[in-house]
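In: what follows is a predicted protein model with its sequence.
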Amino acid sequence: MLQIRSISAEETYPLRQRVLRPHQALEACAYPHDTDETSFHAGCFFEDQLIGIGSIFREAQDGTTNRNIWRIRGMAVAPEQQGKGIGGRILTALIAYVTAQGQPGEIWCNGRITAKGFYERYGFQQLGEVFELPGIGPHVVMHRPIEV
């Protein structure tokens, strides 16, 4: 049975590295706002094994953190578990966390171009053009309002 629960930032690093940044050191998988008080990290477990992760924290596209704008980062599902709805369950948990804050605002992410359709299924829309993240690949900004 799958279980989604809150995990620490550090618990996300091995899966972030394995799925998203295999050519980088584990330490490079730490994001600037991982340990902020308002940040939330969701882990999906199957039989006590962490198989999917996602993180969300307060950060606008200009890097400021003083508005109700939330950024999703580090969405990853173990390759052998992909295509089973795990990413959707994690994304739903991240959206629910922000919605529970009870304030209007926005959620956004830099999504891989291959994940654009995934985010669209959850109400996200593309903002701007495709851009390249060096060493990682083509991305697009996806965003959606926070509905309270």
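Out: Perfect, I can see it now.

In: going forward, measure contacts and count neighbours with C-alpha atoms only.
Out: Fine.

In: now the nearest residue to R89 once chain neighbours are set aside: which helix or strand?
Out: Spatial nearest neighbour of R89, excluding adjacent residues (C-alpha to C-alpha, 6 or more residues apart in numbering): I4 at 7.7 Å. Secondary structure assigned from DSSP states H and E places I4 in strand 2-6.

In: this is the comparison structure:
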Amino acid sequence: MISRSGLSGVEFRRAGSDEILPLRARLLRHGKPVETAVFSEDSLPDTHHFGAFSGGTPIGCLTLLHHPGEEPPAWQLRGMGTETRWQGKGVGRALLEKAENDLTKQYGCIRIWCNARAHAVPFYKKMGYRVTSGEFMIPDIGKHYKMEKVRQ
């Protein structure tokens, strides 16, 4: 467990997609069927799911999808979200750090990229990501920017 101010007792770990899917759907596909939050790559062996858990209940989630054939090895960050009452307390930062550290330890130098919602760009910038595209729209979701980071 990572213990930070306000995060004592929160567990950050790899998770099964079934553990985080209900949270992912509620946070990122609000009002839509849970199936709309399923990624076709969720069950692939080189897809990694991570969760933040308080009392065994998921409060944060993210998924990293491998994109083979790229150098350094590339992973797309998708489905990242934190329960509203836990936002601003460091859950997202600690969860993303856990995922980045685990993948770097396992694979060495990696590149992580995401299609960040416009309102999340400042968060990713604080985490060391840089904007690599202009603004674009994802239908039914909103404005996004491609961002990326290389970790060694």
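Out: Structure received. Worth saying up front: this structure is predicted, and the values here are computed from it rather than measured.

In: report the TM-score for the pair.
Out: Comparison of the two superposed chains (TM-score structural alignment, normalised by the length of structure 1) gives a TM-score of 0.90, and 142 aligned residues with a C-alpha RMSD of 1.2 Å.

In: can you show me the helices along structure 2?
Out: Ranges of helices in structure 2, per DSSP state H, are 17-28, 91-107, 121-126.

In: now do the shortest one: which range of structure 1 does it align onto?
Out: The one in question is helix 121-126 of structure 2. On the basis of TM-score structural alignment, helix 121-126 of structure 2 is assigned to residues 116-121 in structure 1.

In: repeat for the longest one
Out: Mapped onto structure 1 with TM-score structural alignment as the criterion, helix 91-107 of structure 2 occupies residues 86-102.

In: can you check the first one too?
Out: Following TM-score structural alignment, the aligned partner range for helix 17-28 of structure 2 in structure 1 is 9-20.

In: and the matching stretch, how far from the chain's centre?
Out: Averaged C-alpha coordinates place stretch 9-20 of structure 1 at 12 Å from its chain's average position (C-alpha atoms, centre = their mean, to the nearest Å).

In: endpoints of that stretch, how far apart?
Out: 15 Å (C-alpha to C-alpha, to the nearest Å).

In: redo the helices of structure 2 as CSV? Include mean neighbour count.
Out: Putting the helices of structure 2 into CSV (neighbours: other C-alpha atoms under 10 Å) gives the following:
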stretch, mean neighbour count
helix 17-28, 20
helix 91-107, 18
helix 121-126, 14
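
In: so which of the ones you listed comes closest to F136 of structure 2?
Out: Closest approach to F136 of structure 2 among the helices of structure 2 is made by helix 121-126 (13.0 Å; C-alpha to C-alpha).
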